[in-house]
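Novice: what shape does this take:
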Amino acid sequence: MESAKKIKLPEAKQHLQEALNQYRSVPSELGFLTVAKTFEILVEYAWRELKERVEDQGLDAPAPKIAVKQAARLGLITEPEMWLNCIDARNDSVHDYFGISKKEYLALAEQFLSLVDAIKIVS
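Specialist: Just a heads-up that it's a prediction; the model follows:
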């Protein structure tokens, strides 16, 4: 049976995509906050997915940035610096949604969708 985490990652991706689409259609402060929150949730599920895959390969990944670096070493991801930027943006947004401009934040959220899609399967 598929774990709840495995189901939640695609849901979180879909929610972020929907939030971005809605914000583009009708920009509003509430719409931006929805994008920010769905981005935070997707980053959380995505790094935990990397953590699980890294640990399945026998390596430790106790924290998001370590999981990203280990995943890059294993070839699971190809843009670790972008992943790290997204994790930093997520961490900053938890404390202050306006640490970077809305335009930059929206672009980063959009790029993160592609990064999550690019996670490779290791057998």
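Novice: only C-alpha atoms from now on, for both contacts and neighbour counts.
Specialist: OK.
Novice: dead centre of this protein: give me the residue that sits there.
Specialist: Central residue of the chain (CA atoms, centre = their mean): V43, 2.7 Å from the mean position.
Novice: I'd like the distance between it and S25.
Specialist: Distance, V43 to S25, by CA to CA, to the nearest Å: 24 Å.
Novice: what separates Q22 from S114, distance-wise?
Specialist: Counting by CA to CA, the gap from Q22 to S114 is 18 Å.
Novice: okay, the two: which has more neighbours?
Specialist: Shown here are Q22 and S114; by other CA atoms under 10 Å, Q22 has more neighbours (16 against 11).
Novice: one more, for comparison:
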Amino acid sequence: MIWHIPDYKNIKFHWYNQIMMIIICHICFAMSHLDGYQYEDYFHPIPLQLIALAYATIKCALDEWSDRGWRLLQFKEGAYWDVYLMLLTNLRNLVQQSKVFERKFREDIWKWVMGHKRLAC
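Specialist: Next up, the predicted model:
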């Protein structure tokens, strides 16, 4: 899925990212024993904490792969805790500015993940 960004200068649209949605899908919905299946009500709409975690995971991968190339990684919670908190704070600040955006953003992610779970997720 490629997002059409009508106003690329609008910071709200910068949070839409397919890689983030794929990570959420893998973390919570790729297999029926994962939390996304077991506790689906808690994941609708997608929690901001989960979105921030997915972006912190992307940051970890980019940092680790930038100098040594691709290899299997373990997420380093201690090393990326501050990154996670900064991302979560930024998301919370953004959604406080626009509740309509928050609902649409989290619902869009939910719909994408539900459409891709058990598939190529």
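Novice: TM-score for these two?
Specialist: Superposed pair, TM-score by TM-score structural alignment, normalised by the length of the second structure: 0.34. Supporting alignment: 67 aligned residues with a CA RMSD of 4.4 Å.
Novice: element containing the residue nearest to the centre of the first structure?
Specialist: V43 of the first structure belongs to helix 29-56 when assigned by DSSP states H and E.
Novice: and stretch 15-31 of the first structure, how far from the chain's centre?
Specialist: Here stretch 15-31 of the first structure shows a centroid-to-chain-centroid distance of 17 Å under the convention CA atoms, centre = their mean, to the nearest Å.
Novice: please read the previous query as pertaining to stretch 12-22 of the first structure.
Specialist: 12 Å.
Novice: so which bits of it are buried?
Specialist: By neighbour count on 16 or more other CA atoms under 10 Å, the buried set for stretch 12-22 of the first structure is A12, K13, H15, L16, Q17, A19, L20, Q22.
Novice: which of those residues sits closest to V94 of the first structure?
Specialist: Nearest to V94 of the first structure among the buried residues of stretch 12-22 of the first structure: L16, at 16.1 Å, using CA to CA.
Novice: skipping its backbone neighbours, what lies nearest the closest one in space?
Specialist: T38 (5.1 Å; CA to CA, 6 or more residues apart in numbering).
Novice: show me what contacts that neighbour?
Specialist: By CA atoms under 8 Å, 6 or more residues apart in numbering, the residues touching T38 of the first structure are A12, H15, L16, A19.
Novice: same for the helix or strand hosting R90 of the first structure, what does it pack against?
Specialist: Assigned by DSSP H and E, R90 of the first structure falls within helix 80-95. The contact analysis (3 or more CA pairs under 8 Å, 6 or more residues apart in numbering; DSSP states H and E) places helix 80-95 of the first structure against helix 29-56, helix 64-73, helix 102-117.
Novice: among these, which comes closest to P80 of the first structure?
Specialist: So among these, helix 64-73 is nearest, using CA to CA, at 6.1 Å.
Novice: what are the buried residues along that closest one?
Specialist: Using 16+ other CA under 10 Å as the test for burial, helix 64-73 of the first structure gives P64, K65, I66, A67, V68, K69, Q70, A71, A72.
Novice: what would the residues you listed look like in a markdown table with distance to K102 of the first structure?
Specialist: As requested, the buried residues of helix 64-73 of the first structure are exported to a markdown table (distance: CA to CA, whole Å):
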| residue | distance to K102 of the first structure |
| --- | --- |
| P64 | 24 |
| K65 | 24 |
| I66 | 28 |
| A67 | 27 |
| V68 | 25 |
| K69 | 27 |
| Q70 | 30 |
| A71 | 29 |
| A72 | 28 |
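Novice: what is the nearest of those to R53 of the first structure?
Specialist: Distances from R53 of the first structure to the buried residues of helix 64-73 of the first structure, taken by CA to CA, are shortest for A71, at 7.8 Å.
Novice: and that closest one, what does it touch?
Specialist: So A71 of the first structure contacts L50, K51, R53, V54, I77 (CA under 8 Å, 6+ apart).
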